[in-house]
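J.: Pasting the sequence and the predicted model now:
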Amino acid sequence: MSARKPYNPDPHAHPGLAAIALLEAVKAALAFLAAAGLEFSGPAPLRTFVNTLIRHVGGDPEHGSSSTLLDMITPDTVHVGALALVAYGLLRSLEAWGLWRARAWASWLGCISAALYLPLDVYAIIRHPGWASWLLLAVNLVVVWVLARDIGKRRPVTAR
């Protein structure tokens, strides 16, 4: 039997990777819980939630595209939504594992995926200014900054 190599993290990895890994693990767990909730509850509670959301933004759930959206919420679309949440949870789990193990590919994955949310965060601040929107933007900016620094620290320095 061969001895297993001990875990040896990259000495150039940023120390904030573990915190981001935990954040990603929590996001994965929430995605898995949401998928299970969708599967167990079925389309009725989702239709009620979407109906309430449409009314909250000033729409009319009885007419137009809102009505079409509500009609599209069926058991089959709930299964597709749950499957999408499971896929998202798996991606976040993979990222969390990679960041916990200080893998460079995980820093790239996390940096790109967090950066994709930044325009949406700015839009949220414009549409719904408040401490929650600003906090979300700040967290995503810190994540992008830490992961970008980690990527930069790992790049080999070439002599000129």
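T.: Here it is on my side, so go on. Residues are numbered from 1 along each chain as shown.
J.: From here on, just use CA atoms for contacts and neighbour counts.
T.: Fine.
J.: Provide a list of residues in contact with Ala36.
T.: Ala82 (Cα atoms under 8 Å, 6 or more residues apart in numbering).
J.: ok, and here's another one to check against it:
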Amino acid sequence: MKSLKITSELEVYDSLDELPREVSVLMQKAFDARDNAYAPYSQFNVGAAILLENDEVVTGSNQENASYPSGLCAERTAFFYAGAKYPGVKMKRVAISAKSLKHVVVAPVSPCGSCRQVMAEYEVNQEENIELYFMGETGKVLKAKSVKDLLPLIFDRSIL
């Protein structure tokens, strides 16, 4: 038997003030999207904003449903909309922010597994990394240079 060690390296920014201006602007769009979330059950609002290579910005927010599996996360809402509205246009970076209506979220909130898988599909298809910046309501911001930093053993079409 052999061991396989998998590591990921993320950049840590102590606050929004440390981010490059263009990333701060994108994160603000994620905040705006987050404020439009429909989350009456979890009271946990998430917003995502994607910068496309054509400089368009597409946003999404989580949309819950009384039948819980029927809801959709902010990241997938944004990615699917970008794919539908701008087919073939590469995604450069995504900013994600989460806010609870029950308490202040200060720790960075990373995308769930389903969202990581969807983002990996787009990243593999475009043959170019997608940068991810994610945070809570306030506090530190984490940056992944690629979806593969969050989902290193991706499942993609090369396996099929």
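T.: Happy to help now that I have it. All values derive from a computational prediction rather than experimental measurement.
J.: Overlay the chains and give the TM-score.
T.: Aligned and superposed, the two chains score 0.27 in TM-score terms (TM-score structural alignment, normalised by the length of the first structure); 74 aligned residues with a Cα RMSD of 4.9 Å.
J.: wait, what's in contact with the most centrally placed residue in the first structure?
T.: Closest to where the C-alpha atoms of the first structure average out (Cα atoms, centre = their mean) is Lys27, at 6.0 Å. Contacts for Lys27 of the first structure were tallied using Cα under 8 Å, 6+ apart; they are 89, 92.
J.: What are the buried residues along the helix or strand harbouring it?
T.: Taking DSSP states H and E as the definition, Lys27 of the first structure sits inside helix 17-41. Buried residues in helix 17-41 of the first structure, counted by 16 or more other Cα atoms under 10 Å: 17-18, 20-22, 24-29, 31-36, 38-39.
J.: now stretch 125-136 of the first structure
T.: For stretch 125-136 of the first structure, by 16+ other Cα under 10 Å, it's 125, 133-134, 136.
J.: Just those: which are in helices?
T.: 125, 133-134, 136 (DSSP state H).
J.: Please convert the residues you listed to JSON lines, extending it with distance to Ile112 of the first structure.
T.: Converted to JSON lines, these look like this (distance: Cα to Cα, whole Å):
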{"residue": "Ile125", "distance to Ile112 of the first structure": "21"}
{"residue": "Ser133", "distance to Ile112 of the first structure": "20"}
{"residue": "Trp134", "distance to Ile112 of the first structure": "20"}
{"residue": "Leu136", "distance to Ile112 of the first structure": "16"}
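J.: Now flag whichever of those residues is closest to Arg47 of the first structure.
T.: Lowest distance from Arg47 of the first structure to those (Cα to Cα) belongs to Ser133, with 26.0 Å.
J.: isn't that closest one right up against Leu120?
T.: No. At 10.0 Å, Ser133 of the first structure does not count as touching Leu120 under the criterion of Cα atoms under 8 Å.
J.: about what we covered before: of all the ones in helices among the buried residues of stretch 125-136 of the first structure, which two lie farthest apart?
T.: It's Ile125 and Leu136 that sit farthest apart of these, by Cα to Cα, at 9.4 Å.
J.: what's the closest of the ones in helices among the buried residues of stretch 125-136 of the first structure to Leu116 of the first structure?
T.: Out of those, the member with the shortest distance to Leu116 of the first structure (by Cα to Cα) is Leu136, at 13.2 Å.
J.: Leaving out chain neighbours, which residue sits closest to that closest one?
T.: Once flanking residues are discounted, Leu136 of the first structure sits nearest to Asp121: 6.9 Å by Cα to Cα, 6 or more residues apart in numbering.
J.: Check Thr77 of the second structure too.
T.: Closest to Thr77 of the second structure by Cα to Cα, 6+ apart is Gly60, at 5.1 Å.
J.: So what touches the strand or helix carrying that neighbour?
T.: Element membership for Gly60 of the second structure, per DSSP H and E: strand 57-61. With contact meaning Cα under 8 Å, 6+ apart, strand 57-61 of the second structure is reached by 26, 29-30, 33-34, 36-38, 45-52, 73-79, 81-82.
J.: And Leu46 of the first structure, which helix or strand is it part of?
T.: helix 43-56.
J.: That helix versus helix 17-41: what angle between them?
T.: With axes from the mean of the first three to the mean of the last three Cα atoms, to 10 degrees defining the directions, helix 43-56 of the first structure sits at 110 degrees from helix 17-41.
J.: Packing partners of helix 43-56 of the first structure?
T.: helix 64-71 (3 or more Cα pairs under 8 Å, 6 or more residues apart in numbering; DSSP states H and E).
J.: which other helices and strands contact whatever helix or strand comes next after the helix it packs on?
T.: Going down the chain from helix 64-71 of the first structure, the next helix or strand is helix 75-100, by DSSP H and E. Here helix 75-100 of the first structure touches helix 17-41, helix 104-127, going by 3+ Cα pairs under 8 Å, 6+ apart.
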